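Student: build me a model:
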Amino acid sequence: MKASVGDRIVTASGVVGGAVRDGVVVGCPHEDGSPPYQVRWSDTGEESLVFPGPDSLVRPADGEDADDADGGEPRRTRSVTWRIQVSLVESAGSTTAEAVLVAGPPEHDDVGALRGVGHARKDPQDLEMPVIGDEVAAGRALRRLADALLGQAEDDIGTVTGQRAHVHG
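Tutor: Presented below is the predicted three-dimensional model:
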């Protein structure tokens, strides 16, 4: 891996569900561009010395990546973070969850319309375990949100191509 000052580093989280981090290389002590790099992280503004691992990639400052494997044209990479908020309400053995895409594709002004709702109800003979109701209701809400996202993709494909689209999920 080689980098220069001004390049971006994108690093996947080391934990499941963790955020992808990106930052700008602000220092590169080796002339050949080898690690480590001094990186200013975009989420905190903090700087740290980074030895990138296999879960990291370098995006050159000019936006071009290395040629693809078959020697074709350089590829552009893109890194985007979408945020989903799940809200839960539990009352009298019934749980309702709402999953909303709160920060999604900037091309859509109607992002708030992308949501899913899920419900779970405890059987009267079951033990009181609210976390299970939360998991079931949230899982159902996220499944419905996923269906809404796939539906949005189908609509977008249809708009671009002029033909009805079906995305297999």
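Student: alpha carbons only for contacts and neighbour counts from here, please
Tutor: OK.
Student: how about the nearest residue to residue 8, chain neighbours excluded?
Tutor: In this structure, residue 8 finds its nearest non-sequential neighbour in residue 24, 4.5 Å apart by CA to CA, 6 or more residues apart in numbering.
Student: wait, is the one you found part of a strand?
Tutor: Yes: judged by DSSP: H, G, I helix; E, B strand; the rest coil, residue 24 forms part of a strand.
Student: ok, it touching residue 39?
Tutor: Yes: counting by CA atoms under 8 Å, residue 24 touches residue 39, with 5.4 Å between them.
Student: list the residues that contact both of the two?
Tutor: residue 9 (CA atoms under 8 Å, 6 or more residues apart in numbering).
Student: I'd like to know how far the residue nearest to residue 8 sits from residue 47.
Tutor: Using CA to CA, to the nearest Å, one obtains 9 Å as the distance from residue 24 to residue 47.
Student: shared neighbours of the two, anything?
Tutor: Common neighbours of residue 24 and residue 47 are listed as 39-41 (criterion: CA under 8 Å, 6+ apart).
Student: one more sequence to fold, the one below, so I can look at both together:
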Amino acid sequence: MISTWHATVHVFDADDVHRTTTAHAILTTAAGTTLLGTGRARRRPSDTDVPEIGGELAVARALRSLADQLLEATSGDIAAIEHHPVHVPA
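Tutor: Now for the predicted structure:
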């Protein structure tokens, strides 16, 4: 059996005032459950303006957030079946 999950990542480029790049990672499971991970990267005033670096960091943080949420959901699902607290390590 094959199931398809969909992941979408949106990157919002840094503006000149706040120098913050934001990323949203959206995961939709085959069952229709949706999780949203958010990540941010902030460029210091003294940093060279390289938008790709801010995007990479913001996306990495968004995906890490998403992964943490998925591990937490998995722990909860297993705990519901086994009737005791479960922690799934990363």
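Student: let me see the TM-score of these two.
Tutor: For this chain pair, the superposition-based TM-score is 0.88 by TM-score structural alignment, normalised by the length of the second structure; 87 aligned residues with a CA RMSD of 1.2 Å.
Student: thinking again about what came up before, who has more neighbours, residue 24 and residue 47 of the first structure?
Tutor: Neighbour count, other CA atoms under 10 Å: between residue 24 of the first structure and residue 47, residue 24 has more, with 24 against 17.
Student: map that one onto the second structure.
Tutor: Aligned by TM-score structural alignment, residue 24 of the first structure pairs with nothing in the second structure.
Student: could I get the full set of strands for the second structure?
Tutor: 6-12, 20-28, 34-42 (DSSP state E).
Student: out of those, deepest packed?
Tutor: Looking across the strands of the second structure with neighbours counted as mean count of other CA atoms under 10 Å, the highest average goes to strand 20-28: a mean of 21.
Student: how about residues contacting that one?
Tutor: Strand 20-28 of the second structure is touched from outside by 5-15, 33-43, 54-55, 58-59, 62-63, 66, with contacts defined as CA under 8 Å, 6+ apart.
Student: ok, now stretch 162-169 of the first structure?
Tutor: Under the criterion CA under 8 Å, 6+ apart, residues 150-151, 153-155, 157-158 lie in contact with stretch 162-169 of the first structure.
Student: residue in the first structure matching residue 54 of the second structure?
Tutor: By TM-score structural alignment, residue 54 of the second structure lines up with residue 133 in the first structure.
Student: try residue 45 of the second structure
Tutor: Superposed on the first structure with TM-score structural alignment, residue 45 of the second structure falls opposite residue 124.
Student: swap in residue 10 of the second structure?
Tutor: With the correspondence set by TM-score structural alignment, residue 10 of the second structure lines up against residue 87 in the first structure.
Student: kindly tell me how buried residue 16 of the second structure is, as a neighbour count.
Tutor: For residue 16 of the second structure, the number of neighbouring residues by other CA under 10 Å comes to 8.
Student: residue 128 of the first structure too?
Tutor: Other residues near residue 128 of the first structure number 12, with proximity taken as other CA under 10 Å.
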